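Visitor: okay, predicted coordinates and the sequence, questions at the end:
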Amino acid sequence: MKRFGITGWKNAGKTTLTQRLVAEFTSRGLTVSTIKRTHHSVDLDPKGTDTHKHRTAGASEVLLASDARYAILKEHRDVPPSLDQLIARLAPVDLVLIEGFKSENHPKIEAHRAETAQGLIATNTPSVVAIATDTPVRLERDIPQFDLNNIPTIADFIARYLELDQ
């Protein structure tokens, strides 16, 4: 499976860019999955639910299934899984878009908005291979910059970069 990341600081537009890229790639006939990194202590399984009771009783994994979807809740009580381990859990697709995971070594595009007043991650992160921005930025190394709202052009770049068949 090909993988490509979307990175950036808080409120830079990462999630919107990811969402729009998923829609663009799927409209082109590609299958896409996503992985989203969060630093918050998120619990998708609130206290009191049956599945929460299963987990707190010691189950390593709990699969919650309905007619519309299923979710696997995996406890990693010792060491968090690596990005490679997470990707290995996914069913095969053409493209995995990875939101976050700044320090991982997969190719990434940085979402940047001037109003966040943050420096560029691309400055010190060679795996950032392009920038999607609402205003041109100066960077010591020469990497492509795209209009943050020009999703077809960004998708074309990613497809060429990964040699995706479309």
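Guide: That came in fine, so what should we check first?
Visitor: going forward, measure contacts between C-alpha atoms and count neighbours the same way
Guide: Noted.
Visitor: residues touching residue 134, list them.
Guide: Shown in contact with residue 134 (Cα atoms under 8 Å, 6 or more residues apart in numbering): 112, 113, 114, 147, 148, 149.
Visitor: again, but for residue 21
Guide: Residue 21 neighbours (Cα under 8 Å, 6+ apart): 151, 155.
Visitor: quick one: it and residue 28, what's the gap?
Guide: Residue 21 is 11 Å from residue 28, where distance means Cα to Cα, to the nearest Å.
Visitor: go through the contacts of residue 134 and flag which are in strands.
Guide: 112, 147 (DSSP state E).
Visitor: mind picking the two most distant members of the contacts of residue 134?
Guide: 114 and 149 (13.9 Å; Cα to Cα).
Visitor: next, the one to line up against it:
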Amino acid sequence: MKVYGVTGWKNAGKTGLMERLVAEITGRGLRVSTVKHAHHSTDVDQPGRDSHRHREAGAQEVMLASPHRWALMHELRGADEPPLEELLARLSPVDLVLVEGFKRDHHPKIEAHRAETAKPLLAGENPSVRAVAADTPQPGCALPVFDLDDTGAIADFILREVGL
């Protein structure tokens, strides 16, 4: 599977870009999966639901299945967060996996950047960033710079980068 990331500071437009890229690339007939990293505690389950009660009782994994989707929840129970490679190995094969976050991992990435965040580009300090998608010009940036809203051009760049 080909892997490409979208990284950037909080509120830089990563999730919106991911959403548009998934729609654009799947619209071209490719199969796409995503991995989203959260720095905070998050829960896809709801207290009081049967699956939540299973987890609270101590189950290591709980699979929730319905006619429309299934989800596997794995409790770390004090173990270290698994590395991206281990998480990717759990995915079914697709043409491309888009990864949001994991800015310190070594897979190729495009950086989402909004001027309003008042943060510097990560691209200068992170060699895995291959391009920048920004809402303002980035003079002096040695990498390709795309308009943050030019999803088609960004998708073209990513697909060329991974050979699809």
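Guide: Ah, there it is. Treat the numbers as computed from the prediction; the structure is a model and nothing was measured.
Visitor: filter the contacts of residue 134 of structure 1 down to the buried ones.
Guide: Among the contacts of residue 134 of structure 1, those classed as buried by 16 or more other Cα atoms under 10 Å are 112, 113, 147, 148.
Visitor: so who does the last one touch?
Guide: What that stands for is residue 148 of structure 1. 17, 111, 112, 132, 133, 134.
Visitor: with respect to residue 154 of structure 1, which of those is nearest?
Guide: Nearest to residue 154 of structure 1 among the contacts of residue 148 of structure 1, with distances taken as Cα to Cα, is residue 132, at 7.7 Å.
Visitor: the closest one -> structure 2?
Guide: Alignment note: residue 132 of structure 1 maps to residue 133 in structure 2; criterion TM-score structural alignment.
Visitor: thought that match was touching residue 111?
Guide: Yes: counting by Cα atoms under 8 Å, residue 133 of structure 2 touches residue 111, with 5.9 Å between them.
Visitor: now the element after the longest helix along structure 2, going C-ward?
Guide: Ranked by number of residues, the top helix in structure 2 under DSSP state H is helix 14-27. Next helix or strand after helix 14-27 of structure 2 toward the C-terminus (DSSP states H and E): strand 32-36.
Visitor: and the helix or strand following that next one against structure 1, how far off on average?
Guide: Using DSSP H and E, the helix or strand that follows strand 32-36 of structure 2 in sequence is helix 50-57. Mean deviation of helix 50-57 of structure 2 relative to structure 1 after superposition (mean Cα distance after the TM-score superposition for structure 1): 1.4 Å.
Visitor: how much does the very next helix or strand once past helix 50-57 of structure 2 stray from structure 1?
Guide: Counting by DSSP H and E, the next helix or strand C-terminal to helix 50-57 of structure 2 is strand 61-65. Here the mean offset of strand 61-65 of structure 2 against structure 1 after fitting is 0.5 Å, by mean Cα distance after the TM-score superposition for structure 1.
Visitor: in strand 61-65 of structure 2, which residues are buried?
Guide: Under 16+ other Cα under 10 Å, the buried positions of strand 61-65 of structure 2 are residue 62.
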